[in-house]
Structures are given as structure tokens and as C-alpha cells.
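In: sequence-free structure coming up:
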């Protein structure tokens, strides 16, 4: 009776699949990829959408996945919400994918001095490996913003940096044991 229930009361995804077949996946998948590429940033919602649509497509192909689709979807959404919540509560960053990528690039593999964690409308947060002094931090930041003429401390962990070309940049630091997050305005 349980298996007949889905045919008697089809879900929205079942109705869309009946109308469009596999074409809905072939339409939505490139659109989500375009959003990721256009933003130059892996948005967590686009990533979740890609995974969900992949599960919907594979649901029609694999009987095991079709039978356990609801459980797998609930587990996936729970893990996503849990990781996003933990990342936000500890580091004020909801996108745990970029936090993980930046940590691996800067601290584990040592292939970059800094890595993008979050970007939104001219505002960006980067991660770098923790340094002993603030001068070491500013040498890394010079690679990003240009030559620094001087800097002065504003409020707590916030610096006003004056560049050689007389531009001003406000930089906020959040120091942790293994890494430092710094935020600044970007054009």
C-alpha cells in the first residue's frame, strides 16, 4: 500500500518528471551551474539544488534510491543545515564549503597565502594562515590590495589601511588558533 501511495498522490517532483521527463534536470542543472560560474562563488543554495536535482534524476534510475529517497533527502538536508549552522555559529560564515576549501588551501596544503571565504556585493572575507605578528598579516594583504603606505588601528581588530595610491581600505581581523579571517571592501 505504501508504494501505491506515491502513484495515487504524486509529489510535485513526480508531476514535473511526468511532464518534462529528464529534461527538467537538463534544464535546471546548467542554470544552477551558470549561477555558480556567474557569481564566481559556490553558493550553498546552488550546491544543494544541484545535489537535490541529481538525486531526483537518479531516483528514476536506481530502485534503492527510489525506495529510500525521503530518508536520503532528509539526511542530506540535515547534514547541510547542521554544517551551515556550526560554521555560522563558530565563524560567522554560513557557507561551510568555502570555509573547508580555504582551510585546506591555506593550512593543510599550503598552496595559497590567502583564500576567498565569502563575497557579497563588494564585500569579501578571506582566510589566511595565522601569523605571529600583524606585520606578517599585512604582507599577505599587500598581495591582495596593493602596496600599503600606513595603517592605524580603529576599533577592536579593525584597521584603516592607507595605500600608496592614497586609497583607504578598512580591514577587520578575526583571529583563531589555526587561521585568521580578514574582511575588506573590494571593487
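Out: Received it, and whenever you're ready, just let me know what you need. All values derive from a computational prediction rather than experimental measurement.

In: C-alpha from now on. contacts and neighbour counts both.
Out: OK.

In: can you give me the end-to-end distance of stretch 60-71?
Out: One end of stretch 60-71 to the other measures 16 Å (Cα to Cα, to the nearest Å).

In: distance between that stretch and the chain's centre?
Out: With Cα atoms, centre = their mean, to the nearest Å as the basis, stretch 60-71 stands 28 Å off its chain's centre.

In: For the top helix by length along the chain, which helices and strands make contact with it?
Out: The single longest helix within the chain, with elements called by DSSP state H, is helix 69-91. On a contact count with 3 or more Cα pairs under 8 Å, 6 or more residues apart in numbering; DSSP states H and E, helix 69-91 meets helix 44-61, helix 96-103.

In: Run the chain-centre distance for the shortest one.
Out: Yep, that's helix 96-103 we're talking about. Distance, stretch centre to chain centre, for helix 96-103: 7 Å (Cα atoms, centre = their mean).

In: now do stretch 31-40
Out: Its chain's average C-alpha position is 13 Å from that of stretch 31-40, according to Cα atoms, centre = their mean.

In: got the buried residues for that stretch?
Out: Neighbour counts over stretch 31-40 (16 or more other Cα atoms under 10 Å) mark 32, 36 as buried.

In: try this one side by side with the last:
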């Protein structure tokens, strides 16, 4: 899965560079590919490689568990993840590229290549539109909550209302004022609790 993810990310960067007109390192790519073993594509005999839903083994699943469950109910991947750890997501949610699983399920359901490509393009377009919509909402929210005062020397002053309740019980929340500049550790102070409260 790591190799598949790396190839997808590299192809995305390649398409962005081609759209911007950035020159590609073609001789370097040819030299590297000449040193690596490749599988030629033959339509009559497609290559068989590892399946796309292989996922790195989660440490919580390395133990053997005898989990009692009723035979009358369906026990799926979500239930299996919760049996190992209450916060463990199912495999379909942990995989780095869930869109590949959707395409594989379409293939198993009998969709041909043309239909899968069309549905994949629609799925990617909808996902991109949702990402752009979230980004627009974030920018609009930031513009509403931030007051900008033009400076005289070329920089602007930005002011934002902060509530004391937003910094959390211990005052160390990232939503507080000055969080980005850090806060000194108080480990050497007497009376400080060294054990995390989650372990109590």
C-alpha cells in the first residue's frame, strides 16, 4: 500500500508540473526505471500483483482474542476492530487510499472499465468540490472572526476575539492565546503532576 500511495502522489505532482509548464527530469526517470524491475503490460495476460486492500498490521491486532458473539448477528470488520481496541477503525477506513477499494468493489460488482472510469471521475470531482467547499467555509469563517487594521509600514495587524473558556482546564489548549510560541515545561516545579491524568 505504501508503494501504491507513493506512485499516486508522484503522478499527482507530475500532472501539476505539466499543468504549470515545469520541466520534468526525463533522463533521470529513464535511468532510474532502467535499474528497477518492471512488469510490462500485456492485455491478454494482465499481471498479478498484491491486492490493493493490503494494510499494515496494526499493533492492537497482534494479540489473539477469543471474543464471544452471538451466531444470529453479523460480525463485520467494524465489530472486529472494536473487539481489539475501542478506538480502532475498520480496515476500509484505515487504508490510505479508500477510493481504490471503491473501484475494486465496482469491478467485483461487474462494472466494466469505462463505467468504472466514469464513476471514478465523478467521485473524484465530488470529493474535490467538497474539499474546496470546506476550504471556502474555513476562509469565510476566519474573515468574519478576524479584524484587520492596515499598518503604516506595509504590514497589517490582525485581531481576533478569544474566550477564556477556549483554552481548556489547564490553559494549554491550542486554541489559546500565545500557544504557537510555546509554554515552558513545569516538570521541575514542586507539586506538579508528572503522571498523565489519562492513566489514573
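Out: Yep, that arrived. Owing to the predicted nature of the structure, the values given are computational and were not obtained by experimental measurement.

In: What is the resulting TM-score of the chain superposition?
Out: Scored against TM-score structural alignment, normalised by the length of structure 1, the superposed chains reach a TM-score of 0.33; 91 aligned residues with a Cα RMSD of 4.8 Å.

In: Okay, angle between the longest helix of structure 1 and helix 96-103 too, please.
Out: 50 degrees (axes from the mean of the first three to the mean of the last three Cα atoms, to 10 degrees).

In: Helix 69-91 of structure 1 to helix 44-61, inter-axis angle?
Out: Using the same axes, to 10 degrees: helix 69-91 of structure 1 against helix 44-61 is 160 degrees.

In: which one of the helices and strands packed on helix 69-91 of structure 1 is the most hemmed in?
Out: helix 96-103 (a mean of 19; mean count of other Cα atoms under 10 Å).

In: buried stuff in the following helix or strand past it?
Out: Toward the C-terminal end, the helix or strand that comes next after helix 96-103 of structure 1 (DSSP states H and E) is strand 114-120. Neighbour-count burial for strand 114-120 of structure 1 flags 114, 115, 116, 117, 118, 119 (criterion: 16+ other Cα under 10 Å).

In: In a markdown table, list those residues along with distance to residue 16 of structure 1.
Out: Output for the buried residues of strand 114-120 of structure 1, formatted as a markdown table (distance: Cα to Cα, whole Å):
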| residue | distance to residue 16 of structure 1 |
| --- | --- |
| 114 | 43 |
| 115 | 40 |
| 116 | 37 |
| 117 | 35 |
| 118 | 34 |
| 119 | 34 |
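
In: and of those, the nearest to residue 137 of structure 1?
Out: residue 114 (10.1 Å; Cα to Cα).

In: State whether that closest one and residue 137 are indeed in contact, as I suppose.
Out: No: Residue 114 of structure 1 lies out of contact with residue 137 (Cα atoms under 8 Å); the separation is 10.1 Å.

In: Looking at structure 2, which helix is longest?
Out: Ordering each helix of structure 2 by length in residues (DSSP H) puts helix 113-145 first.

In: hmm, back to that, mind putting the helices and strands packed on helix 69-91 of structure 1 in CSV, distance to residue 180 of structure 1 included?
Out: Below are the helices and strands packed on helix 69-91 of structure 1 laid out as CSV (distance: least, Cα to Cα, whole Å):
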stretch, distance to residue 180 of structure 1
helix 44-61, 22
helix 96-103, 10
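
In: Nearest to residue 34 of structure 1, out of these?
Out: helix 44-61 (9.7 Å).

In: Quick check: residue 38 of structure 1 vs residue 32 of structure 1, distance?
Out: Counting by Cα to Cα - residue 38 of structure 1 and residue 32 of structure 1 are separated by 10 Å.

In: for the helix or strand residue 147 of structure 2 falls within, packing partners?
Out: Residue 147 of structure 2 is part of strand 146-150 when elements are defined by DSSP H and E. The contact analysis (3+ Cα pairs under 8 Å, 6+ apart) places strand 146-150 of structure 2 against strand 156-160.
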